[in-house]
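Enquirer: Prediction below, plus the sequence it came from.
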Amino acid sequence: MGRIYPVRLCSGEIRAWRFDGRDGRGLAWWHDTETGTGFNESGVLYAWELLPEGRAMAEPWWIRVALPFPASLALPALGLGVAWLTWPQAAGAGALMLALLAGLAAWTLVEYLLHRFFMHGVEPFTAWHLQHHDRPLEPLRVPVVFSLGLVLALLGLPLLVLGPDSLAAPFSAGLLLGDVLQESVHQRLHGHELSGQWLPYLREHHAWHHFKDESLAFGTLTDFWDRCFGTCPPSARGR
């Protein structure tokens, strides 16, 4: 329950449907991630086909052009270089550090929102993300167009809001550092022995999203926003 499947409609269109379980009559209930509509199988008046598990939905070429980890860190690292070139020289060390930490904290919200509403709701990125769900042990792949667009947004939006003579550059650097940290931790959660308390807990949190309910546990670096928005797994709510 909660798993998202690629479905081919009679028109040939590929959609992503989330399986929400069966009711007392044994009817399967589905949720179309694109339209937000919930329905049971008896109410579908057109032919549809559930594609075999693990089969990728149709992807445009610009989604297939992707970099595996750690090469996927190249564009965020380049963005950090751009932020350094526009670093404010007049700002004090305290203000710079606060802006950097604020950007890092803001990234955790950006990552949560992207994962919940973009990766699980906007095609063709949902299809790309579903491949990671089906093959979680393979190296993470990030489409170049997605990474480039994200880096430009993380550099441009703070500059647009705060202005050129501001702390936009260190705030953007914090966002980009969050991106690099999130990709690195995400990869580690999928294939390495973990020690301490933080990483094993994050692995347990992330595993809930992968293997129990894809409508919960969207945060990778923290479960803070899952707690705020009601998507924290039941096992973690009492902690």
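Expert: Here it is on my side, so go on. Numbers count the residues shown, from 1 in each chain.

Enquirer: switch to C-alpha atoms for all contacts and neighbour counts from now on
Expert: Will do.

Enquirer: residue furthest from the geometric center of the chain?
Expert: Computed with C-alpha atoms, centre = their mean, the residue of the chain farthest from its C-alpha average is Ala90, at 35.7 Å.

Enquirer: At the geometric centre of this structure, which residue do we find?
Expert: For the chain, the residue nearest the mean C-alpha position is His115 (2.7 Å; C-alpha atoms, centre = their mean).

Enquirer: now that residue, what's its secondary structure?
Expert: Here His115 is recorded as helix under DSSP: H, G, I helix; E, B strand; the rest coil.

Enquirer: who's in contact with it?
Expert: Residues in contact with His115 (C-alpha atoms under 8 Å, 6 or more residues apart in numbering) are Phe218, Gly219.

Enquirer: For Gly94, the count of nearby residues, please.
Expert: The local packing count at Gly94 equals 9, with neighbours defined by other C-alpha atoms under 10 Å.

Enquirer: just checking, what packs against the longest strand seen in the chain?
Expert: Of all the segments of type strand in the chain, defined by DSSP state E, the longest one is strand 14-22. Under the contact criterion of 3 or more C-alpha pairs under 8 Å, 6 or more residues apart in numbering; DSSP states H and E, strand 14-22 touches strand 4-9, strand 28-32.

Enquirer: Now do the first one against strand 14-22: the angle between them, please.
Expert: With axes from the mean of the first three to the mean of the last three C-alpha atoms, to 10 degrees as the basis, strand 4-9 and strand 14-22 are set at 120 degrees to each other.

Enquirer: Contacts made by strand 4-9 with the rest, please.
Expert: Strand 4-9 has contacts (C-alpha under 8 Å, 6+ apart) with 14-19, 46-51, 53, 55-57, 127, 130, 214.

Enquirer: hold the first one in mind and look at this next one:
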Amino acid sequence: MVAQDFTVDLDKPLVFQVGHLGEQYEEWVHQPIVSKEGPRFFESDFWEFLTRTVWWAIPVIWLPVVCYSISISFRMGQKIPQIGLLVVSGIFVWTLLEYSLHRFLFHIKTKSYWGNTMHYLLHGCHHKHPMDGLRLVFPPAATAILLVPFWNLLKHLTTPSTTPALFGGGLLGYVMYDVTHYYLHHGQPSKEVTKNLKKYHLNHHFRIQDKGFGITSALWDRVFGTLPQSKAAEKTR
């Protein structure tokens, strides 16, 4: 893909190239390269290392934090039924956050050099190389940074004893999301529910990329009218 006399060289680190595509970046990034071997992002081995994460690191790192957060609410006097409700509420809040981030941030349209560069790092790389197994989950270092404002927001909106369990529920929702996302790309579902979810998500990648923003479910796509049409419905139009 050439834009303004610039060609992306896939054999060289990509991050600081894609910004030069300008207005053509949107078209380029949504032409997927289906290969399990991902591209190199940076010349620096250190920064390159930070962009690669094995899927199992997500539950290994964050599930202990989930359990610890929930235990704080328990030690502060919250009963098991209330804690269960808080955790479920946290997961529910995460599903809305998952949808909102994917629709309004991950799919923002950019054309400036730094806009394209940041979008590629955040989500564009996933659409360009959807089967890159080491860039399907969010790097833990970045997650840790984002958890700080999430905790502070909850702390100002809820009580001291409910904040940790609600936070733990939200973080559990994130863990469920990230491992589900990995499975939808690399797993081989045998049950109807997971088969349909995989088909739904891959439809977002390879067919209708401006709809179907839910990963763990289509709930908010239904609520906000971004449910993609079936192929049969499209043919009757």
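Expert: That came through, no problem. From a predicted model like this one, the values you see are computed outputs, not experimental measurements.

Enquirer: which stretches of the second structure form strands?
Expert: Counting by DSSP E, the strands of the second structure are 2-3, 6-7.

Enquirer: Looking at these, which is nearest to Trp220 of the second structure?
Expert: In this view, those are compared for proximity to Trp220 of the second structure by C-alpha to C-alpha, and strand 2-3 is the closest at 35.9 Å.

Enquirer: distance from the closest one to the first structure after superposition?
Expert: Taken against the first structure, strand 2-3 of the second structure registers an average deviation of 7.9 Å after superposition, with mean C-alpha distance after the TM-score superposition for the first structure.

Enquirer: any chance of the strands of the second structure in JSON lines, plus mean neighbour count and distance to Phe224 of the second structure?
Expert: As requested, these are exported to JSON lines (neighbours: other C-alpha atoms under 10 Å; distance: least, C-alpha to C-alpha, whole Å):
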{"stretch": "strand 2-3", "mean neighbour count": "13", "distance to Phe224 of the second structure": "35"}
{"stretch": "strand 6-7", "mean neighbour count": "13", "distance to Phe224 of the second structure": "38"}
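
Enquirer: Dump these into a markdown table; add distance to Arg222 of the second structure as well.
Expert: Converted to a markdown table, those look like this (distance: least, C-alpha to C-alpha, whole Å):
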| stretch | distance to Arg222 of the second structure |
| --- | --- |
| strand 2-3 | 37 |
| strand 6-7 | 39 |
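
Enquirer: picking up where we left off before, which residues sit in contact with the residue farthest from the centre of the first structure?
Expert: Contacts for Ala90 of the first structure were tallied using C-alpha under 8 Å, 6+ apart; there are none.

Enquirer: Phe171 of the first structure too?
Expert: With contacts taken as C-alpha under 8 Å, 6+ apart, Phe171 of the first structure has the following neighbours: Ala99, Leu100, Leu101, Ala102, Gly103, Leu104, Pro158.

Enquirer: how about Lys79 of the second structure, what's its match in the first structure?
Expert: Residue correspondence to the first structure (TM-score structural alignment): Lys79 of the second structure is matched to Gly92.

Enquirer: What distance do you get for that match to Trp29 of the first structure?
Expert: Taking C-alpha to C-alpha, to the nearest Å as the measure, Gly92 of the first structure and Trp29 of the first structure are separated by 57 Å.

Enquirer: Show me which of these two is the more surrounded one.
Expert: The residue with more neighbours, out of Gly92 of the first structure and Trp29, is Trp29; 19 against 9, by other C-alpha under 10 Å.

Enquirer: His132 of the first structure matches what in the second structure?
Expert: In the second structure, the position corresponding to His132 of the first structure is occupied by His126, as judged by TM-score structural alignment.

Enquirer: Check the contact between that match and Val137; I expect there is one.
Expert: No - assessed by C-alpha atoms under 8 Å, His126 of the second structure is found out of contact with Val137, at 9.8 Å.

Enquirer: if we can go back for a sec, and the longest strand of the first structure, what's buried?
Expert: Neighbour-count burial for strand 14-22 of the first structure, counted by 16 or more other C-alpha atoms under 10 Å, picks out Ile14, Arg15, Ala16, Trp17, Arg18, Phe19, Asp20.

Enquirer: mind putting those in JSON lines, distance to Gln197 of the first structure included?
Expert: Formatted as JSON lines, the buried residues of strand 14-22 of the first structure follow (distance: C-alpha to C-alpha, whole Å):
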{"residue": "Ile14", "distance to Gln197 of the first structure": "41"}
{"residue": "Arg15", "distance to Gln197 of the first structure": "39"}
{"residue": "Ala16", "distance to Gln197 of the first structure": "35"}
{"residue": "Trp17", "distance to Gln197 of the first structure": "35"}
{"residue": "Arg18", "distance to Gln197 of the first structure": "32"}
{"residue": "Phe19", "distance to Gln197 of the first structure": "33"}
{"residue": "Asp20", "distance to Gln197 of the first structure": "32"}
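
Enquirer: out of those, who's nearest Ala169 of the first structure?
Expert: For Ala169 of the first structure, the closest of these turns out to be Ala16, at 37.8 Å, with distances computed as C-alpha to C-alpha.

Enquirer: Isn't the closest one up against Asp32?
Expert: Yes - at 6.3 Å, Ala16 of the first structure and Asp32 qualify as touching, with contact defined as C-alpha under 8 Å.

Enquirer: distance from the longest helix belonging to the second structure to the first structure after superposition?
Expert: Looking across the second structure with DSSP state H, the single longest helix is helix 163-186. With the two structures superposed, helix 163-186 of the second structure lies on average 1.0 Å from its match in the first structure, counting by mean C-alpha distance after the TM-score superposition for the first structure.

Enquirer: so that helix matches what in the first structure?
Expert: Under TM-score structural alignment, helix 163-186 of the second structure corresponds to residues 168-191 of the first structure.

Enquirer: Asp210 of the second structure pairs with which position in the first structure?
Expert: Aligned partner of Asp210 of the second structure by TM-score structural alignment: Ser215.
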